[in-house]
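Asker: Have a look; sequence and predicted model below, questions after that.
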Amino acid sequence: MERVKRTVSERPLVIFTRSSCCISHAIITLLSNFGSNPAIPDLNQIQKGREMEKALLRLGYDTVPVVFIGSELVGGVNEVTSGHVEGSLVPMLRRAGAIFV
């Protein structure tokens, strides 16, 4: 869990993903199109990725992507998409300093 906490504290936007996940790619594209530059730890490729995956599971997420904005857990694809549709996603990104426009 410490590794996840450290990772999300280092950047305003973190998207945990797996290289094989097309939904992760869609969320990365969505958030990047707002002008963000997310940290994207790929759980298949990083050292101790399996350990981080287990920590995310303890937070209630057994699938990727898992998105943190401003060190706060936003959630997975459903929560990010809902936030976008409701109009709360961009203000959240601004408050965290992940985007500036």
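Answerer: Right, received. Where do you want to start? Numbering: from 1, shown residues only.
Asker: make it CA atoms for all contacts and neighbour counts henceforth
Answerer: Fine.
Asker: Run a quick neighbour tally on residue 99.
Answerer: 20 (other CA atoms under 10 Å).
Asker: three-state assignment of residue 92?
Answerer: Here residue 92 is recorded as helix under DSSP: H, G, I helix; E, B strand; the rest coil.
Asker: okay, pairing it with this:
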Amino acid sequence: MAYSCHQFARSAMADRVTNLASQRAVVIFGASNCCMCHAVNTLFTELGVSWTVHELDKDPRGKDVERVLVGMVGRNPPAPAVFIGGRLVGTTDQVMMLHVGGQLVLLLRQAGALWL
């Protein structure tokens, strides 16, 4: 099967997103001017979680990453796209639902993001 340059670039970018998402227990792809990103970042800080953020608006390849994330989360804009333990949790809505439902802390513990 032959791949076009566009398909290869998208596949390479998807691999990059997957790699970045698995480097830390909690990884957030967001934007510096996104209020929902700020809300999620604040939640994790208040929970005592050490997280890594990749701000797409400051990344020279941010638009390419954003296109991949749109496909993964199923909405545009995709920010914040939250990964816990290398797995996509979703955006603000999913993170807040997990938090309110008492499941977020369990996921964070399983990923090694929380010790207590």
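Answerer: Looks like it arrived, so ask away. The shown structure was predicted, so the numbers you read here are calculated from the model rather than taken from an experiment.
Asker: which residues of the first structure fall in helices?
Answerer: Taking DSSP state H as the criterion, the first structure carries its helices at 2-10, 22-33, 49-58, 77-86, 89-96.
Asker: quick one: which of the ones you listed is nearest residue 65 of the first structure?
Answerer: Residue 65 of the first structure sits nearest to helix 22-33 of all the helices of the first structure, at 5.0 Å, using CA to CA.
Asker: Identify all contacting residues around that closest one.
Answerer: 15, 17, 18, 38, 64, 65, 77, 80 (CA atoms under 8 Å, 6 or more residues apart in numbering).
Asker: How about residue 89 of the first structure: what's its closest non-neighbour residue?
Answerer: Leaving out its chain neighbours, the residue that sits closest to residue 89 of the first structure by CA to CA, 6 or more residues apart in numbering is residue 83, at 4.8 Å.
Asker: Any idea how many residues pack against the one you found?
Answerer: By the criterion of other CA under 10 Å, residue 83 of the first structure has 16 neighbours.
Asker: ok, back up a step: just checking, which of the contacts of helix 22-33 of the first structure belong to strands?
Answerer: Members of those lying in strands (criterion: DSSP state E): residue 15.
Asker: Reformat the helices of the first structure as CSV; add distance to residue 71 of the first structure.
Answerer: CSV is the format used below for the helices of the first structure (distance: least, CA to CA, whole Å):
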stretch, distance to residue 71 of the first structure
helix 2-10, 5
helix 22-33, 16
helix 49-58, 14
helix 77-86, 15
helix 89-96, 8
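Asker: Out of these, the one nearest residue 70 of the first structure is which?
Answerer: So among the helices of the first structure, helix 89-96 is nearest, using CA to CA, at 4.6 Å.
Asker: In the second structure, which residues correspond to the closest one?
Answerer: Using TM-score structural alignment, helix 89-96 of the first structure corresponds to residues 104-111 of the second structure.
Asker: Trace residue 5 of the first structure over to the second structure, please.
Answerer: When the second structure is aligned by TM-score structural alignment, the residue opposite residue 5 of the first structure is residue 18.
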